[in-house]
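Q: The following comprises the amino acid sequence and a computationally predicted model.
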Amino acid sequence: MYRAPSTMSLLCLEASARLGSFTAAAQELHLTQGAVSRQVQALEGRLDVRLFTRRRDALVPTDAGRYYLDEITPLLQRLERATVNVTAFKGRGGGLALSVGASLGAYWLIPHLPAFTRAHGEITLNLSTRVGPADFKSGAIDASLEFGDGQRPGLRSDFVAALHLSPYAAPAWVKRHGARVDASTPRTALLNHHTLPDAWEQWFSFEQIDASPGRDGPRFEIMAMALNAAVAGLGVVLLPDYMAQDMVQAGRLQRLSPRTWRYARGYYLVYPEESQRLPALQTFRTWLLGLSQAEGAQTDPTATP
């Protein structure tokens, strides 16, 4: 009967590869250099493959070693987090490592988090941010609240909210160029963000405006940068209401259309299959979907606007 390698042998392998030395790994793991070396040799014997090329100045993982490390490192990180959580919270809560888009996190999620922490003080949220789909291979995150189409092979995706957009500009810009976005609006005044590269073309189609092609305005990596560019008077930007409303109330932005257009993609809670068993993720998922429903954001993203 096959038996999986021991956790200690995997820890010795990971530390030796990361530190490039059996000696350094032994110091970190509070073992002798010989014990670490024997653990790795036993693992190589069980797998019948060399995991390291031994050099005088360093250990270098072989191709097989790099592949094996890529597979086991996330598992070891999850094991460490599970141990910390069960020790600290006795299985009743724990930490949840969540990746979230920068603009969605700052303008929508974080303002709602005080209510979550009051209701679920047993859970500690650890937030990180990135642009684009989250990478779960490192094992550093449990779930991601991200923008997309919900089609992530090998991952579960729960639809959270649609993205509704309208055009906004600074009052000073409106005074110079008018309070409508139409075919006469300079293309160079149309502010863009990387996540919605075709947004303006689709907006013109939605409004049935025959806009001639031309050089668009500046392109920004995230929505928050495009918002601030519009506030500074650089042009017009398509934004969701949750991002623009504070600036509108402060008199720093003005909405240029009474209509709202829904983008084809939306926001999803994405996580690996194994993460769904985490009590903290189950609790957060239930709260998040309930929040979305309460705000009326649970609109079918495939429906016709």
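A: Received it, and whenever you're ready, just let me know what you need.
Q: Could you use CA atoms for every contact and neighbour count after this?
A: Fine.
Q: In a helix, Cys197, correct?
A: Heads up, residue 197 is Pro, not Cys. No: applying DSSP: H, G, I helix; E, B strand; the rest coil, one finds Pro197 to be coil, outside a helix.
Q: Could you give the number of residues near it?
A: Residue crowding around Pro197 was assessed by other Cα atoms under 10 Å; the count is 11.
Q: now Asp246
A: Each residue near Asp246 was counted by other Cα under 10 Å, and the total is 13.
Q: Can you name the residues that contact it?
A: With contact set as Cα atoms under 8 Å, 6 or more residues apart in numbering, Asp246 has no partners.
Q: Provide the secondary structure category for it.
A: Classification of Asp246 using three-state DSSP returns helix.
Q: Please apply the same query to Gln208.
A: For Gln208, the assignment made with three-state DSSP gives coil.
Q: residue boundaries of the helices in the stretch 151-300 of the chain?
A: Listed in chain order, the helices found in the stretch 151-300 of the chain under DSSP state H, counting those that start in this stretch are 171-177, 199-206, 223-231, 241-249, 279-294.
Q: So which of the ones you listed is nearest Ala183?
A: Checking the helices of the stretch 151-300 of the chain against Ala183 by Cα to Cα gives helix 199-206 as the closest, at 8.6 Å.
Q: Could you pull out the buried residues of that closest one?
A: For helix 199-206, the neighbour count (16 or more other Cα atoms under 10 Å) marks 199-200, 202-203 as buried.
Q: Next one for the comparison:
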Amino acid sequence: MTSLRRSLPSANALFVFEAAARFLSFTRAAAELNVTQSAVSRMIARLEAHLEAKLFIRTATGIELTDDGRQLYHAVTGSFQHIEMAIEAIRARHGGGGMVTLSLSSAFAMHWIMPRLDRFQALHPGIDLRFQLVRGEPIGPVEDVDFAIRYNFPRDADHESWPLMAEKVLPVCSPAYLAAHGPLEHGRDLGRHTLVHLSGSTRIPWSRYLAEFDYAPPTGSRSLTFSDYSLVIQAAISGRGIALGWWHVVAHELAQKELVPAAPEILETGNHYYLVASNRRPLRDPAILVRDWLLAEMLALQAQIRAD
């Protein structure tokens, strides 16, 4: 440890380096650490001078890690994760359950987790949940969290994964909208309907769903467009139109009859969502309880929907 202290200009250098390497941005690292961008630059320069090695290189689009920088980043993140786990284990021993962190889409958190949160807290009062929200598709690396919900996560030796649900997409609307406007019907244009869209590049837009089941194209319909999927679902719940509902997001509203199918066809893509954990972060007892609860809740919901 004495050798490590001599190898660093200060202990704070590791925190500054980790943030800069994670974001690949001195500006974003500065914002997270609540310091100026120039302070981050100076600390990185001190660290590089101390190590006599370049950790970052500037490119046309920003900064990248050098080979030395990547080696140090992997070592630092692994060490920080072990420290974090040790702290959580100490807290769990002395205070009940501890904190479990989940990375998931904002829509899944809002429409699936939140309706069940009271039940979870009653069952596990000693466990606190922390959410790391992903806007859009739940893809990307699994870092600094106990679990992540990811779309089509590839199997590899660095992660453990559990199938959570198959991807199913169906058009949904409120019961009041269905009573006023009727369902989607084959052979009729969509002029009497309002379709709620998610802006940007969407894997399954309305045009794909309609073409898949030989409905008329959406050219005659009115539209509402939002940049956040939670708002798309909320618009359907409030009777503003028909939205494409990913089953794992809207299942609670379907079970509660806040939403109903606007057509009988369900698009099953063959893709899946998984609960994923990094093998670099061993599962603690509170995390195992959260995993088992998530899997059990999803199975119970699937059984409920089949029974209905």
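A: Yep, that arrived. Note that the coordinates shown come from a computational prediction; the quantities given were computed from them, not determined experimentally.
Q: coming back round to it: tell me which of the buried residues of helix 199-206 of structure 1 is nearest to Ala162 of structure 1?
A: Comparing the buried residues of helix 199-206 of structure 1 against Ala162 of structure 1 with Cα to Cα places Ala199 closest, at 14.4 Å.
Q: In contact with that closest one, which residues are there?
A: Residues counted as contacts of Ala199 of structure 1 (Cα under 8 Å, 6+ apart) are 192, 238, 263.
Q: Trace the first one over to structure 2, please.
A: Pairing criterion TM-score structural alignment: the partner of Asn192 of structure 1 within structure 2 is identified as His197.
Q: Return the distance of Trp232 of structure 2 relative to Ala277 of structure 2.
A: Trp isn't right for residue 232 of structure 2; it's Val. Here the criterion is Cα to Cα, to the nearest Å. By it, Val232 of structure 2 lies 29 Å from Ala277 of structure 2.
Q: so the residue most central in space within structure 2 is in which element?
A: For structure 2, the residue lying nearest the average C-alpha position, counting by Cα atoms, centre = their mean, turns out to be Leu104 (2.3 Å). Assignment of secondary structure by DSSP states H and E places Leu104 of structure 2 within strand 98-105.
Q: give me the stretch of structure 1 that the following helix or strand past that strand matches.
A: Past strand 98-105 of structure 2, further along toward the C-terminus, the next helix or strand under DSSP H and E is helix 106-108. Applying TM-score structural alignment, one finds that helix 106-108 of structure 2 aligns to the residue range 102-104 of structure 1.
Q: Superpose on structure 2 and give me the mean offset of the matching stretch.
A: Its aligned residues in structure 2 lie a mean 1.3 Å from stretch 102-104 of structure 1 after superposition (mean Cα distance after the TM-score superposition for structure 1).
Q: Touching that stretch from outside, list them.
A: Defining contact as Cα under 8 Å, 6+ apart, one finds that stretch 102-104 of structure 1 is touched by 129-131, 222-224.
Q: Let's see if you can find the most crowded of the residues you listed.
A: That'd be Met223 among the contacts of stretch 102-104 of structure 1, by other Cα under 10 Å, with 25 neighbours.
Q: mind checking what it lines up with in structure 2?
A: Residue correspondence, TM-score structural alignment: Met223 of structure 1 in this structure matches Tyr229 in structure 2.
Q: you'd agree that match is up against Gly200?
A: No: with contact defined as Cα atoms under 8 Å, Tyr229 of structure 2 does not count as touching Gly200 (11.0 Å).
Q: on that earlier part again, which ones are touching the match of Asn192 of structure 1?
A: With Cα under 8 Å, 6+ apart, His197 of structure 2 has these contacts: 205-206, 223-226, 232, 243-244.
Q: Would you map the strands across structure 2?
A: Counting by DSSP state E, structure 2 forms strands over residues 56-59, 62-65, 98-105, 127-134, 147-151, 159-173, 194-198, 222-226, 242-246, 260-261, 267-278, given from the N-terminal end onward.
Q: Which among those is found nearest to Ile83 of structure 2?
A: With Cα to Cα as the criterion, Ile83 of structure 2 lies closest to strand 98-105 of these, at 14.0 Å.
Q: Return the angle between stretch directions for that closest one and strand 267-278.
A: Here strand 98-105 of structure 2 runs at an angle of 150 degrees relative to strand 267-278 (axes from the mean of the first three to the mean of the last three Cα atoms, to 10 degrees).
Q: Contacts for strand 98-105 of structure 2, please.
A: Outside strand 98-105 of structure 2, the residues that reach it (Cα under 8 Å, 6+ apart) are 88-89, 91-92, 126-138, 142, 145-150, 286-287, 290.
Q: Counting neighbours, which of those residues end up buried?
A: With burial judged by 16+ other Cα under 10 Å, the buried subset of the contacts of strand 98-105 of structure 2 is 88-89, 92, 127-128, 131-134, 136, 138, 142, 145-150, 286-287, 290.
Q: Next up, the contacts around His186 of structure 2.
A: Taking Cα under 8 Å, 6+ apart, we find His186 of structure 2 in contact with 214-216.
Q: so which of those would you say is closest to Leu254 of structure 2?
A: Tyr215 (22.9 Å).
Q: Name the nearest residue to the closest one, ignoring sequence neighbours.
A: In space, not counting the residues next to it along the chain, Tyr215 of structure 2 is nearest to His186; the distance is 5.3 Å by Cα to Cα, 6 or more residues apart in numbering.
Q: just Thr117 of structure 1 next, same as before
A: Looking at Thr117 of structure 1 with Cα to Cα, 6+ apart, the closest residue is Ile123, at 7.4 Å.
Q: Could you find the counterpart of the one you found in structure 2?
A: Under the alignment defined by TM-score structural alignment, Ile123 of structure 1 is paired with Ile127 of structure 2.
Q: was I right about that match contacting Gly95?
A: No: using Cα under 8 Å as the test, Ile127 of structure 2 is too far from Gly95 to be in contact (9.6 Å).
Q: Count the neighbours of Glu273 of structure 1 for me.
A: Applying the criterion other Cα under 10 Å, we find 11 residues in the vicinity of Glu273 of structure 1.
Q: Perfect, that will be all.
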